[in-house]
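> Okay, sequence plus prediction incoming.
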Amino acid sequence: MNNLSDYQWKNRLILVQAASDTEGVVETLRSARAEIDDRDIVWFVNTRSDVVSNQEVLSSSLESDVKALLEKSRSDERVLLIGKDGGIKSRESSLDLDAIFGRIDGMPMRIREMRNSD
């Protein structure tokens, strides 16, 4: 994957502009791996020095896409949720995975996914 658009129709994305508590944010995301995998989520945390993700390898153009999108957001919008359609579904000031999972689970595409997996 070389750009954020490469994930469209395959994954939901969580982009986080980390502040001082970068390790805590990354640990929170890593500890929710089962729920994240179940919802086809790929996450990126911009630590200012680099971008951390649940993807094995990040291309420099993908890192640039993540940083550029987060830089365009207002300072109080540190967490972005992007749907499989590529649209921004929420902008939050902090990472609240329960709220994000709830928002995703209410999306029509996710409802179909859950119905089809039973």
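Right, received. Where do you want to start?
> hey, let's count contacts and neighbours off CA atoms from now on
Will do.
> State which helix of the chain is the longest.
Across the chain, the longest stretch assigned as helix under DSSP state H is helix 60-72.
> Which secondary structure elements does that one sit against?
Helix 60-72 sits against strand 12-17, strand 41-46, with contacts defined as 3 or more Cα pairs under 8 Å, 6 or more residues apart in numbering; DSSP states H and E.
> Spatially central residue in the chain, please.
The centre of the chain sits closest to Ile14, judged by Cα atoms, centre = their mean, with a distance of 1.0 Å.
> Deepest-packed of the helices and strands packed on helix 60-72, please.
strand 12-17 (a mean of 25; mean count of other Cα atoms under 10 Å).
> Take this one as well and set it beside the first:
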Amino acid sequence: MKKLLTLGIFLILPNLMTAQELDKYQWENRLVVVFTPAEENDMLSSQLRIFKNKLEALKERKLLMIEAIPGKHKILLPDASEWQESKIYQRLKKTDDNFELILIGLDGGVKLRQTEVLEPEKLFSLIDSMPMRKAEMKDQDKKR
């Protein structure tokens, strides 16, 4: 019985660690997480270049862009961070492609998953159609 309990803890622990790594963003930020097998990736470079031209729109929508590679992750936009050890790549990447991207909403749910560079218009349209974003825009209009 003790061995089963220990095994259960080891099976659950990695999932909790991943959740904890992203929990700090829940209800505060939406996340675009890009999964690549290594730090350098042409599609990631393209995605980063596109989003750098839309920084104000990203900030307005409370978006952070995160790069995840096996064993670590870092924030790329709007302000870059240092690499941190993590299991995000291992736990959330679903395809064998060298580039995968997910959008995680304020509630922590995955709202989009794709293996191509994401156009800002598609991203912003999707986010702006979400109930919490509509409420944010309504509040912004009231403040003006």
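Received, thanks. Because the structure is predicted, anything quoted here is derived from the model rather than measured.
> Tell me which residue of structure 1 matches up with Trp27 of structure 2.
Aligning on TM-score structural alignment places Trp27 of structure 2 opposite Trp9 in structure 1.
> now do Glu136 of structure 2
Checking with TM-score structural alignment, Glu136 of structure 2 has Glu113 as its match.
> Please work out how many residues are found near its match.
By other Cα atoms under 10 Å, the residues close to Glu113 of structure 1 number 14.
> quick one: contacts for the counterpart of Gly105 of structure 2 in structure 1?
When structure 1 is aligned by TM-score structural alignment, Gly105 of structure 2 is paired with Gly83. Counting by Cα atoms under 8 Å, 6 or more residues apart in numbering, Gly83 of structure 1 makes contact with 8, 11-13, 89.
> Check Ser49 of structure 1 too.
Listed by Cα under 8 Å, 6+ apart, the contact set of Ser49 of structure 1 is empty.
> mind checking the SS state of it?
When classified by DSSP: H, G, I helix; E, B strand; the rest coil, Ser49 of structure 1 comes out as coil.
> how close does it get to Glu63 of structure 1?
In this view, Ser49 of structure 1 and Glu63 of structure 1 are 11 Å apart by Cα to Cα, to the nearest Å.
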